[in-house]
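Peer 1: pasting a predicted model and its sequence here:
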Amino acid sequence: MQEKTVNQKVSLPVLTEKQVSLTIKREDLIHPLISGNKFRKLKFNLIEAKKQGRDTILTFGGAYSNHIAATAYAGKLHGFKTIGIIRGEELSGKWEANPTLQLASEHGMRFRFISRDDYRKKENPSYLKKLQSEFGSCHIVPEGGTNTLAIRGCEEILTPGDAYFDVVCCPVGTGGTLAGILNSAFENQLILGFPALKSDFLSEDIRNFALKENWKLITEYHFGGYAKVTAELIDFVNEFKQKTQIPLDPVYTGKMVFGILDLVKRDYFFPKTKILAIHTGGLQGIMGMNILLKKKNLPLLSV
């Protein structure tokens, strides 16, 4: 895998009109499955697991979790067994029809499907201890991969050459990627996070890991909540790919780029502002998303 990623400049009429430059850091090109922040978050967790002599990685996720797919592949690549604690006991016996879980299974991951009530215990120490006793001495990675080791990995996203940019934008799920970027950001930069879900607790979570205060959450582009999409968002993602040749995922990066360009239209940024947007990968989930979109009679995403 190639850890160093390219910065790709975007050319669109609205950017020229408003005299704002937008560049996308193509973290999605690190690897087809372990891409973007998934790779960054797992890197030091795998190093630590090996250091501690653990042979199994256990983690949590939903049915279409990119983190689940990435953990399965990374585990196979680096010689770990992997276990996925999956939200939704109704998936037991039906998961073969799910492209994300099927992919994870092909790379050796074993699943435990649990109720949503039990899933809420995923950070409860006694519940984690119970899993440890059941599955043996495994290295537990939280849902979405965010812990102190993950933050350390995300601190490697920005490079010295990125000091050129005035604003750095990042999609936000659990807040770990944003915290890592904040910790390595340059003094002149404003860091904007675009949450993909409705949440009142993200700011507090980010402050638990972040060392700086030069950041802000832009909360009006979640399109209804986590993994919620609309025909408007789908059309935007498809059109953006057609115009720029850059694919976006609808859960995270699509919402962020939609938000950035809407803010540009509304003169949120001063002329001459140089924006860097972090592409956090997640493209493998498009196939699963299209299955859901088809059921809802919504337009499909270009693959």
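Peer 2: Cool, the structure landed. These numbers come from a predicted model, not from an experiment. Numbers count the residues shown, from 1 in each chain.
Peer 1: going by C-alpha atoms from here, please, whenever you check contacts or count neighbours.
Peer 2: Fine.
Peer 1: what is the longest helix anywhere in the chain packed up against?
Peer 2: Determined from DSSP state H, the single longest helix within the chain is helix 36-51. In terms of contacts (3 or more CA pairs under 8 Å, 6 or more residues apart in numbering; DSSP states H and E), helix 36-51 is packed against helix 66-77, helix 148-154.
Peer 1: got another, please set it beside the one above:
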Amino acid sequence: MIQQIHFSEITSKGVSLFIKREDELHPFISGNKFRKLKYNLLEAKKQGFSKLLTFGGAYSNHIAATAAAGFEFNFKTIGVIRGDELAANIEEVKKNNPTLKFASEHGMEFHFVSRSEYRTKNSTQFIDKLKEEFGNFYLVPEGGTNNLAVKGCEEILNENDNQFDVICVAIGTGGTISGIINSAKQHQKVIGFPALKGDFLQDEIRKYVQKNQNWNLNTNYHFGGYAKISEALITFINKLKTETKIPLDPVYTGKMLYGIVDLIKNDYFSRGTKILVIHTGGLQGIEGMNKLLKNRKLPLIN
């Protein structure tokens, strides 16, 4: 579903803003995770695997979505989670961490590793060690990005979206924007809004894209990184939801929309531009973020 965004802060700018509600594709395998997992699950079934193993942080959308997908499509799931300190009292952790609680309730088995060990997760030695412990599994990369994930994300845009001049999407690992770049039309510009600091994603995206002229990254709206948030961002997310009824997550879509609105207010886009924003889901992360915000005595996300 595509919904027009009527937001008071940009009404005078003559720019039309629309949002593609990919968050409504599935109640638990939400947004770009649905797209990224689609062909990976088909390939895992084709190759005869009964187990999926993947990686993520303790509040990862990808961990939650993989657990839900495994539950729905009859795969055992194993989550390699960054932070071995979490293993000390897993029942207490699950009680206080909505993401891990959800994943556990959907059958995911956890394997907690130290942050230094986690950095070696792509090494043959590390994968071999996991195979010794868990047997044969289909490996889904952190964030779900691989060639099959990009193929799934190429299906986000369709012919109805040809009317738009600019396509905007939040970025974690680069798979979603790569698929969008590949399926965007020549007259369309794709802008990515990374959730992490730094410009390293350019090279990652170039591994998957067939076009190099129609996209760029705006690295000004990460707010310091994944779990970083400010009172201004919370206020923006809540105000936009009040005016439009569209919920945004604080890690990806909230920061992206904040950036887009800021660019519109500063006349970055010419009058008459039609912008399509991709809502990549991630709403499961709100509950966990609100627990952190409450501890910091900051306003909560509605």
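Peer 2: Nice, I can see it. Treat the numbers as computed from the prediction; the structure is a model and nothing was measured.
Peer 1: and the TM-score between these chains?
Peer 2: Overlay of the two chains. TM-score (TM-score structural alignment, normalised by the length of structure 2): 0.97; 297 aligned residues with a CA RMSD of 0.9 Å.
Peer 1: buried stuff in the longest helix of structure 1?
Peer 2: Residues of helix 36-51 of structure 1 classed as buried: 36-46, 49-50 (neighbour count, 16 or more other CA atoms under 10 Å).
Peer 1: please identify which of those residues is nearest to T219 of structure 1.
Peer 2: Using CA to CA, N37 comes nearest to T219 of structure 1 of the buried residues of helix 36-51 of structure 1, at 20.3 Å.
Peer 1: identify the residue of structure 2 aligned to the closest one.
Peer 2: Aligning on TM-score structural alignment places N37 of structure 1 opposite N32 in structure 2.
Peer 1: grab the nearest non-local neighbour of that match.
Peer 2: Distances taken as CA to CA, 6 or more residues apart in numbering place T280 nearest to N32 of structure 2, at 5.0 Å, with adjacent residues excluded.
Peer 1: which residues are in contact with whichever residue in structure 1 pairs up with that neighbour?
Peer 2: The alignment partner of T280 of structure 2 in structure 1, by TM-score structural alignment, is T280. Residues near T280 of structure 1 by CA atoms under 8 Å, 6 or more residues apart in numbering: R26, E27, D28, S35, G36, N37, K38, C170, P171, Y252, T253.
Peer 1: what is the nearest of those to Q19 of structure 1?
Peer 2: C170 (21.1 Å).
Peer 1: how far away is the closest one from A49 of structure 1?
Peer 2: Distance, C170 of structure 1 to A49 of structure 1, using CA to CA, to the nearest Å: 28 Å.
Peer 1: in structure 2, what stretch matches the following helix or strand past the longest helix of structure 1?
Peer 2: Counting by DSSP states H and E, the next helix or strand C-terminal to helix 36-51 of structure 1 is strand 56-61. Residues 51-56 of structure 2 are matched to strand 56-61 of structure 1 when aligned by TM-score structural alignment.
Peer 1: distance from the chain centre to stretch 157-171 of structure 2, please.
Peer 2: From the chain centre to the centre of stretch 157-171 of structure 2 is a distance of 17 Å (CA atoms, centre = their mean, to the nearest Å).
Peer 1: whatever residue of structure 1 lines up with H106 of structure 2: how many residues sit nearby?
Peer 2: In structure 1, the residue matched to H106 of structure 2 (TM-score structural alignment) is H107. Counted by other CA atoms under 10 Å, the residues lying close to H107 of structure 1 total 20.
Peer 1: now the strands: where do they sit in the stretch 51-200 of structure 1?
Peer 2: All strands of the stretch 51-200 of structure 1, identified by DSSP state E, counting those that start in this stretch, fall at 56-61, 81-87, 109-114, 139-141, 167-172, 190-195.
Peer 1: turn these into TSV, including mean neighbour count and distance to K130 of structure 1.
Peer 2: Output for the strands of the stretch 51-200 of structure 1, formatted as TSV (neighbours: other CA atoms under 10 Å; distance: least, CA to CA, whole Å):
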stretch	mean neighbour count	distance to K130 of structure 1
strand 56-61	23	13
strand 81-87	23	13
strand 109-114	18	14
strand 139-141	20	12
strand 167-172	25	30
strand 190-195	24	32
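Peer 1: let's have the ones you listed in TSV, adding distance to G224 of structure 1.
Peer 2: Below are the strands of the stretch 51-200 of structure 1 laid out as TSV (distance: least, CA to CA, whole Å):
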stretch	distance to G224 of structure 1
strand 56-61	20
strand 81-87	20
strand 109-114	25
strand 139-141	28
strand 167-172	15
strand 190-195	11
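Peer 1: relative to K9 of structure 1, which of the ones you listed is closest?
Peer 2: Nearest of the strands of the stretch 51-200 of structure 1 to K9 of structure 1, taken as CA to CA: strand 167-172 at 13.7 Å.
Peer 1: so what does the closest one touch, helix or strand wise?
Peer 2: Strand 167-172 of structure 1 packs on helix 176-184, strand 190-195, helix 253-265, strand 274-279, going by 3+ CA pairs under 8 Å, 6+ apart.
Peer 1: out of those, nearest to E156 of structure 1?
Peer 2: E156 of structure 1 lies closest to helix 176-184 among those, at 7.5 Å (CA to CA).
Peer 1: angle of that closest one against strand 167-172?
Peer 2: Per axes from the mean of the first three to the mean of the last three CA atoms, to 10 degrees, the angle that helix 176-184 of structure 1 makes with strand 167-172 is 150 degrees.
Peer 1: the helices in the stretch 201-302 of structure 2, which residues?
Peer 2: Along the stretch 201-302 of structure 2, the segments classed as helices by DSSP state H, counting those that start in this stretch run 201-206, 231-244, 253-265, 285-295.
Peer 1: which elements pack onto the third one?
Peer 2: Put plainly, it is helix 253-265 of structure 2. Using 3+ CA pairs under 8 Å, 6+ apart, helix 253-265 of structure 2 is in contact with strand 166-171, strand 189-194, helix 231-244.
Peer 1: which residues touch P13 of structure 1?
Peer 2: P13 of structure 1 touches nothing, counting by CA under 8 Å, 6+ apart.
Peer 1: tell me the counterpart of it in structure 2.
Peer 2: In structure 2, P13 of structure 1 lands on S8 (TM-score structural alignment).
Peer 1: same deal with I83 of structure 1?
Peer 2: That one, I83 of structure 1, aligns with I78 by TM-score structural alignment.
Peer 1: what's the burial count for G225 of structure 2?
Peer 2: Counted with other CA under 10 Å, residues neighbouring G225 of structure 2 total 15.
Peer 1: leaving out the residues flanking it, which one is nearest to it?
Peer 2: Closest to G225 of structure 2 by CA to CA, 6+ apart is L196, at 4.5 Å.
Peer 1: who's in contact with the match of H106 of structure 2?
Peer 2: The neighbourhood of H107 of structure 1, defined by CA under 8 Å, 6+ apart, consists of A72, Y73, K76.
Peer 1: OK, contacts around the last one?
Peer 2: To tie it back to what came earlier, the one meant is K76 of structure 1. K76 of structure 1 makes contact with T82, H107, G108, according to CA under 8 Å, 6+ apart.
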